[in-house]
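[1] I would like to see how this sequence folds:
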Amino acid sequence: MSCSVQKEGTPKIKQGVFGSVTWVEGNMMPSPDAPKSAGKKGVEREIQIYEVVTFKDVKGEAPLFEKVIGKLVKTVKSNAKGFYECELPVGKYSVFTVEEGTKLFANNSDGEGKINSVKIENGKVVQLDIQINYKAAY
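    Here you go, the predicted model:
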């Protein structure tokens, strides 16, 4: 199994996860008086994929965690346009981006407290887009 970055937005893996990583910053509220935000843009980031974790398995507060107490399975980088892909075995995983040097970002959880989780099934490729928005106001 391997992780790689392709130039195109189309995954070349046969089983695993792929998607885009975008950065969102500024005022996202619609207002005629407010300055427009820069909008979304694809960004290069290190992405860490762990065996699925819940809030009891992390240190710090969402969405920027200090530490994940779990098994790190893979690390991959998105390209300059934000595209990433990673081949993974069947299982459940939590996906984080590395921010500000050491913080781990994830802003989604399911009803069971699983953080930014993705389920990989045999022969399936799952799209998981990540929107890094901790510096955006809504």
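[2] C-alpha from now on. contacts and neighbour counts both.
    Will do.
[3] after the longest strand belonging to the chain, which helix or strand is next?
    The single longest strand within the chain, with elements called by DSSP state E, is strand 16-27. Sequence-wise, the next helix or strand downstream of strand 16-27 (DSSP states H and E) is strand 39-42.
[4] next, the second sequence, to be compared with the first:
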Amino acid sequence: MAAYYDAVQQKVVHNKDNLQTKLNQYQDTPKWAGLAERKHRDYVGHILRIEERFGDFPIRALTDCRARAEFLSWRDEMARKSRRQAGCVFATFASILVWAYDRGLPNANPCERPGKLYRAKRSEAYGRMPMRQPSSK
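    This next block holds a predicted model:
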């Protein structure tokens, strides 16, 4: 019983060298607070997806060349369901890593310049625009 009580009394030490720490820190910044309400809601959903998959990913592993391959593989996996959504989640991830990089950690951003999976066409968004008629002057 004494060993049990000793174990219960000990505080759990959380690893501060993982992506979850950076995700949490980002959400405590003025940049985060300044987001529009809609973007804030979108980012929360994106961050939850990042946390699920990479929350325990070690910061020191971001400099490993295999990290980029792992992240892009995850993006491609998400793209099977929705290319647009995969791009949005990955852009959020890249943005957070840029924020962290600007503050000294990590020493690399493996999400930098991933290329686009989805490109919206104006004709699809607004329907077919009529051709402009030449003026008769």
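[5] once they're superposed, tell me the TM-score.
    The TM-score (TM-score structural alignment, normalised by the length of structure 2) is 0.24; 62 aligned residues with a CA RMSD of 5.3 Å.
[6] same for the longest strand of structure 1, what does it pack against?
    Taking 3 or more CA pairs under 8 Å, 6 or more residues apart in numbering; DSSP states H and E as contact, the helices and strands that strand 16-27 of structure 1 lies on are strand 39-42, strand 83-87, strand 117-120, strand 125-127, strand 130-137.
[7] buried sites along the first one?
    This points to strand 39-42 of structure 1. Across strand 39-42 of structure 1, burial judged by 16 or more other CA atoms under 10 Å covers 41-42.
[8] residues touching Q85 of structure 2, list them.
    Q85 of structure 2 sits next to 78-79 when contact means CA atoms under 8 Å, 6 or more residues apart in numbering.
[9] F18 of structure 1 contacts V118, doesn't it?
    No: with contact defined as CA atoms under 8 Å, F18 of structure 1 does not reach V118; the gap is 10.5 Å.
[10] more crowded one of these two?
    F18 (25 against 20; other CA atoms under 10 Å).
[11] check the gap between the more buried one and K103 of structure 1 for me.
    22 Å (CA to CA, to the nearest Å).
[12] next, the angle strand 83-87 makes with the longest strand of structure 1.
    150 degrees (axes from the mean of the first three to the mean of the last three CA atoms, to 10 degrees).
[13] alright, that wraps it up for me.
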